[in-house]
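Enquirer: next input, structure requested:
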Amino acid sequence: MLETSARLLRLLSLLQARPEWTGPELAERMGVTTRTVRRDVDKLRGLDYPVEVDFGPGGGYRLGAGAALPPLLLDDDEAVAVAVTLRTAAGSGVAGTGETALAALVKLERILPARLRHRIAAMPVATVAPRVAPSVDASVLAAVGGACRDRRVLEIDYTARDGTPTRRRIEPIHLVAWGRRWYLVAWDRDREDWRTLRVDRLVPRLAPDGLPTGPRFAPREIPGGDPAAFVADRVADVRPFRCVVRVAAPAPQVRATIWTDQVRVDELGPQECRVSLASDDARSAALILTGLDADFVVESPDALVDELRRVADRYTRAVGRPAQPAQPIVPPTSQPIP
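Expert: You can find the predicted model right below:
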């Protein structure tokens, strides 16, 4: 009986780890026959676990959505990762998750072994509230993430940057948190091209149970292979004001200091780099560059030069005295010794 119970827990853990398994794959991982796998699946279903079976070509077993949340089986590393993620959820940019994340963390830490609580305590995490109000609905984020995981076509209503509403059929590939926003990398079936979509601007069309209903698709390879880099390239130029400055500081230092995601830093030398920045206007750019705490020279445009002069005059007035013109340095003159 003990062996059967342990095997059922192992089967449940495998079903939770991947969207779908074939019978031979499960049998190999568990060291049993496919017949035993079928019997164990029937036992899980008898315990009200929603194990779905697809007997079609390439089909297999998958854990579906049920009326209640089944127990989650986590290994040590997964439990630590979940706890740390819950501690940082307050600053994630997802609406309504702060108190819920805290409640879930309390439940998790109550049952964690002491060795795992010590590991989590050794990883101090501080969160800073975002400068803008969270705008991503948690249920939308979960639905889109589920469609990415299950490789299901998603039909969405999307509002473009200019406010134009559109209907789209997409293959959702990967979610990326960039700056204080969430983006979805997807293949647009109607436009036959890759798209980077703001999650706060889309509304997925779902079944009554909140799950996507589209057909499955074979995942495509994201250009370049890196979802984060793909999003970075696509969103770097969405702001209307662009400027370029040369900064007298090492590139790694500037990358660590600058707080906007709309930037590219190119190394020019050990102590110099070029910063290409996109922002809403010259005022925003000046504010960001002032925070670098390093000397820089404006390469373009003139509007940034004018804004920096305006800011310089304001700072000068703030210290209570007019700006003094720079005095030329006169070299000392030698006098003949009498």
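Enquirer: only C-alpha atoms for contact and neighbour calcs from this point on.
Expert: OK.
Enquirer: helix or strand right after the strand with the most length in the chain?
Expert: The strand that spans the most residues within the chain, counting by DSSP state E, is strand 165-178. Using DSSP states H and E, the helix or strand that follows strand 165-178 in sequence is strand 181-188.
Enquirer: the helix or strand just after that following strand to strand 165-178, inter-axis angle?
Expert: Later in the chain than strand 181-188, the nearest helix or strand by DSSP H and E is strand 193-198. Between strand 193-198 and strand 165-178, the angle comes out at 70 degrees (axes from the mean of the first three to the mean of the last three C-alpha atoms, to 10 degrees).
Enquirer: other residues contacting strand 193-198?
Expert: With contacts defined as C-alpha atoms under 8 Å, 6 or more residues apart in numbering, strand 193-198 is touched by Arg181, Trp182, Tyr183, Leu184, Val185, Ala186, Trp187, Asp188, Val231, Arg234.
Enquirer: can you give me the neighbour number for the second one?
Expert: Residues contacting Trp182 under the criterion other C-alpha atoms under 10 Å number 19.
Enquirer: so how far is Val144 from it?
Expert: Separation of Trp182 from Val144 (C-alpha to C-alpha, to the nearest Å): 11 Å.
Enquirer: strands along this structure, start to end?
Expert: 51-53, 61-63, 94-95, 136-137, 154-159, 165-178, 181-188, 193-198, 202-204, 241-247, 263-269, 272-279, 296-300.
Enquirer: in TSV, list the ones you listed along with distance to Glu109.
Expert: Shown next, in TSV, are the strands of the chain (distance: least, C-alpha to C-alpha, whole Å):
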stretch	distance to Glu109
strand 51-53	29
strand 61-63	26
strand 94-95	22
strand 136-137	26
strand 154-159	36
strand 165-178	26
strand 181-188	28
strand 193-198	34
strand 202-204	34
strand 241-247	46
strand 263-269	39
strand 272-279	42
strand 296-300	48
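Enquirer: of the ones you listed, which is nearest Arg29?
Expert: strand 61-63 (13.8 Å; C-alpha to C-alpha).
Enquirer: and this one, so I can compare the two:
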Amino acid sequence: MAATTSRTLDLLSLLQSHRHWSARELTDRLGVSERTLRRDVERLRELGYGVESTRGVAGGYRLEAGTGLPPLLLTDDEGVAIAVGLRSQATSGLRGAEHTTLSALAKVEQVLPAALRRRIEALQSHAAPAGGFRPGRTAAAASAAVEADLLGLLALCCRDSERIRFHYTDASGADSARIVEPYRLVPIRSRWYLLAWDRDRDDWRTFRVDRIADVFQTRVRFEPMPLSEEEAVTRVESAVRRRDRVLRATVVMDLPVAEATAAFGGYGRDVSPVDGGRRAAWSIEGDSVEHLAVHLLWIPADVAYRVDGPPELADYLGALAARFAGLAAGEG
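Expert: Here you go, the predicted structure:
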């Protein structure tokens, strides 16, 4: 009986994950005969699932809407998404449906494993709401482009005040290793952002979660700085607005990283090694092409380099070079 029940649940899971299955596909997946498959389909129908069957070459089975709500099979990530959504709706106040929202939430959380409940609680307590969401959109919906496991892990590290290391890819494609003290997850315009204190840069930094990879938990706890939820959201929103209007470029120099860092001082914190450290890549940003061009004055005169940036920067540098050449030739 246990094997029969397990097989029937496997069949239900397959039907829920795909629009249409042929009988051959299902028998191959389940390792059963067509006769056994038909019996399992009948068991699902007795439980209230509407399973439609069609004959012929293109025949098979598909799950259709029924007259009532039958039990659902959910993956761990699906269970977390539903519970987070229900919690968000319950706290924001769904007018006229407060009781049913709380009732549904209680039923879901009652059957969740302890590890999943811990992830949900961390997400709920350390995911600060922001004003950039469209009406009716829950925090869970913003994680569509982010692995649920990553989001849950970061939320736990925020809650537990645990220092972490990870690799981060910025907007220009440059990769860097970061060690941070995570504080809050903030959703803005369908993206998740992590607000953290960057220990190497000795300042607050905002990281897009979908650009974070290879998170390592150090097991080292830190003493959180006093930072309210409103302050966290304000910091992230300000950083995102600035990034939306900022211009970025990468300067690749024939200069070892150590020498570049020494030459640029505090401005060299965004220097990364290229070609095994023999050359350095410097990520620069500014509100205008003029601001970007000023960075180039820091590079020693005897160092060769190239600039990878927006077309308007190349146009500006070309015009600037022509102007300086004219001035050098004594042209007015």
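Enquirer: overall similarity of the pair, as a TM-score.
Expert: Superposed pair, TM-score by TM-score structural alignment, normalised by the length of the second structure: 0.39. Supporting alignment: 166 aligned residues with a C-alpha RMSD of 4.6 Å.
Enquirer: returning to that earlier point: what packs against the longest strand of the first structure?
Expert: helix 138-150, strand 154-159, strand 181-188, helix 227-235 (3 or more C-alpha pairs under 8 Å, 6 or more residues apart in numbering; DSSP states H and E).
Enquirer: need the winner for burial among those.
Expert: Stretch with highest mean neighbour count among these: strand 181-188 (a mean of 21; mean count of other C-alpha atoms under 10 Å).
Enquirer: Provide a list of residues in contact with Arg184 of the second structure.
Expert: His126, Ala127, Ala128, Ala155, Cys158, Leu194, Leu195, Ala196, Glu229, Ala232.
Enquirer: what residues of stretch 104-119 of the first structure count as buried?
Expert: Leu105, Leu108, Glu109, Leu116, Arg117 (16 or more other C-alpha atoms under 10 Å).
Enquirer: and of those, the nearest to Leu86 of the first structure?
Expert: Leu105 (6.1 Å).
Enquirer: how close does that closest one sit to Ile111 of the first structure?
Expert: Leu105 of the first structure sits 10 Å away from Ile111 of the first structure, going by C-alpha to C-alpha.
Enquirer: and Asp77 of the first structure, by the same measure?
Expert: Distance from Asp77 of the first structure to Ile111 of the first structure, by C-alpha to C-alpha: 15 Å.
Enquirer: now Asp302 of the first structure
Expert: Relative to Ile111 of the first structure, and taking C-alpha to C-alpha, Asp302 of the first structure is found at 61 Å.
Enquirer: before we move on, what about Ala286 of the first structure?
Expert: Ala286 of the first structure is 50 Å from Ile111 of the first structure, by C-alpha to C-alpha.
Enquirer: do Leu11 of the first structure as well
Expert: Separation of Leu11 of the first structure from Ile111 of the first structure (C-alpha to C-alpha) stands at 22 Å.
Enquirer: now do Ala278 of the first structure
Expert: 47 Å.
Enquirer: also Ala6 of the first structure?
Expert: Ala6 of the first structure sits 20 Å away from Ile111 of the first structure, going by C-alpha to C-alpha.
Enquirer: so who does the closest residue in space to Tyr183 of the second structure that isn't next to it in sequence touch?
Expert: Setting aside the residues directly before and after it, Tyr183 of the second structure is nearest to Cys158 in space (C-alpha to C-alpha, 6 or more residues apart in numbering), at 4.9 Å. Residues in contact with Cys158 of the second structure, defined by C-alpha under 8 Å, 6+ apart, are Ala122, His126, Glu181, Pro182, Tyr183, Arg184.
Enquirer: okay if I get the buried residues of stretch 104-119 of the first structure as TSV plus distance to Pro172 of the first structure?
Expert: Below are those laid out as TSV (distance: C-alpha to C-alpha, whole Å):
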residue	distance to Pro172 of the first structure
Leu105	29
Leu108	31
Glu109	33
Leu116	35
Arg117	36
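Enquirer: for those, which one is nearest Arg264 of the first structure?
Expert: So of these, ranked by how close each gets to Arg264 of the first structure (C-alpha to C-alpha), first place is Leu105, at 36.8 Å.
Enquirer: which SSE is Ala83 of the second structure in?
Expert: Counting by DSSP H and E, Ala83 of the second structure is part of helix 76-92.
Enquirer: for the strand or helix carrying Gln124 of the second structure, enumerate the helices and strands it packs against.
Expert: Using DSSP H and E, Gln124 of the second structure sits within helix 114-126. Using 3+ C-alpha pairs under 8 Å, 6+ apart, the elements in contact with helix 114-126 of the second structure are helix 76-92, helix 148-160, strand 175-188.
Enquirer: what's the angle from the shortest one to strand 175-188?
Expert: To tie it back to what came earlier, the one meant is helix 148-160 of the second structure. 80 degrees.
Enquirer: flag every buried residue along helix 148-160 of the second structure.
Expert: Along helix 148-160 of the second structure, these residues count as buried under the neighbour rule (16+ other C-alpha under 10 Å): Ala148, Leu150, Leu151, Gly152, Leu153, Leu154, Ala155, Leu156, Cys157, Cys158, Arg159, Asp160.
Enquirer: please, where are all the strands along the stretch 151-300 of the second structure?
Expert: Under the criterion DSSP state E, counting those that start in this stretch, the stretch 151-300 of the second structure contains strands at 162-169, 175-188, 191-198, 203-208, 212-221, 247-253, 271-274, 279-286.
Enquirer: tell me which of the ones you listed lies nearest to Glu42 of the second structure.
Expert: strand 191-198 (43.5 Å).
Enquirer: and the closest one, what does it pack onto?
Expert: strand 175-188, strand 203-208, helix 229-245.
Enquirer: I appreciate the help and will end here.
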